[in-house]
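[1] predicted model follows, preceded by the sequence.
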Amino acid sequence: MTVEVLYFAWLRERIGHPRETVQTEAATPRALIAELVAQSDGHAAAFGDIAALRCAVDQQLTDLDAPLAGAREVAFFPPMTGG
């Protein structure tokens, strides 16, 4: 499947770009991260501590073990605070 992967904040800085289109066989965001880490040192640095990550699939917040079947977009970002 082809999926658009979006990176925000320090993930974008470590990877070096805000988005990329990837071909993946991953069934979950966690499996997608494993594929991405193998791509470059920047990806490995960005995903070095996945406990510090949040994820959205097709603009819906989800956990890293949610299914990706049929997803068009996956976004990774640090935890958010608001006020």
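    Yep, it's here.
[2] could you use CA atoms for every contact and neighbour count after this?
    Noted.
[3] which parts of the longest helix along the chain are buried?
    For the chain, the helix with the greatest residue count under DSSP state H is helix 29-37. Residues of helix 29-37 classed as buried: 29-30, 32-33, 35-37 (neighbour count, 16 or more other C-alpha atoms under 10 Å).
[4] what would these look like in TSV with distance to L64?
    TSV is the format used below for the buried residues of helix 29-37 (distance: C-alpha to C-alpha, whole Å):
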residue	distance to L64
P29	5
R30	5
L32	9
I33	9
E35	14
L36	14
V37	15
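[5] which elements pack onto the helix or strand harbouring R14?
    Here R14 is covered by helix 10-15, with elements defined by DSSP states H and E. Using 3 or more C-alpha pairs under 8 Å, 6 or more residues apart in numbering; DSSP states H and E, the elements in contact with helix 10-15 are helix 41-46.
[6] below is structure B, check it against A:
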Amino acid sequence: MAKVLLFGPLRDLAGWREREVEAASIAALKAQLAGEDDRLGAALSGPGVQVALDQAIVLGDRPLAAGAEVAFLPPMSGG
């Protein structure tokens, strides 16, 4: 099981901040979440959304070990 964390508008959209999910990879995790909630799936694949695996930003797909932490971070703005 992986611990999934959502932040900012992603959390608001999903209606949850943290949950445990069984998935073999980040791509499989995204597909599972999208299958449960179309709007969340679209948001997770949107521009600027970053993925942190065990508190390190990663690009592309990665396998998930038992106990992994996957955080989806919304696009950041600044000024």
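    Okay, I see it. Everything numeric here is computed off the predicted structure, so don't read it as measured data.
[7] how close are the two chains, by TM-score?
    The TM-score (TM-score structural alignment, normalised by the length of structure 2) is 0.78; 79 aligned residues with a C-alpha RMSD of 2.3 Å.
[8] returning to that earlier point: next one: the longest helix of structure 1 to chain centre, how far?
    Distance of helix 29-37 of structure 1 from its chain centroid, counting by C-alpha atoms, centre = their mean, to the nearest Å, is 7 Å.
[9] same check on stretch 69-79 of structure 2?
    For stretch 69-79 of structure 2, the separation from the chain centroid amounts to 10 Å (computed by C-alpha atoms, centre = their mean).
[10] endpoint to endpoint, it covers what distance?
    Using C-alpha to C-alpha, to the nearest Å, one end of stretch 69-79 of structure 2 lies 30 Å from the other.
[11] tell me the contacts of G42 of structure 1?
    14-16 (C-alpha atoms under 8 Å, 6 or more residues apart in numbering).
[12] try it again with 6 Å
    Residues touching G42 of structure 1, when contacts are defined by C-alpha atoms under 6 Å, 6 or more residues apart in numbering, comprise 14-15.
[13] closest one of the buried residues of helix 29-37 of structure 1 to T62 of structure 1?
    Within the buried residues of helix 29-37 of structure 1, the smallest distance to T62 of structure 1 is 9.2 Å, found for P29 (C-alpha to C-alpha).
[14] helix, strand or coil for the nearest residue to the closest one once chain neighbours are set aside?
    On the basis of C-alpha to C-alpha, 6 or more residues apart in numbering, the spatially nearest residue to P29 of structure 1 that is not a chain neighbour turns out to be L64, at 4.9 Å. Here L64 of structure 1 takes the coil state, with states given by DSSP: H, G, I helix; E, B strand; the rest coil.
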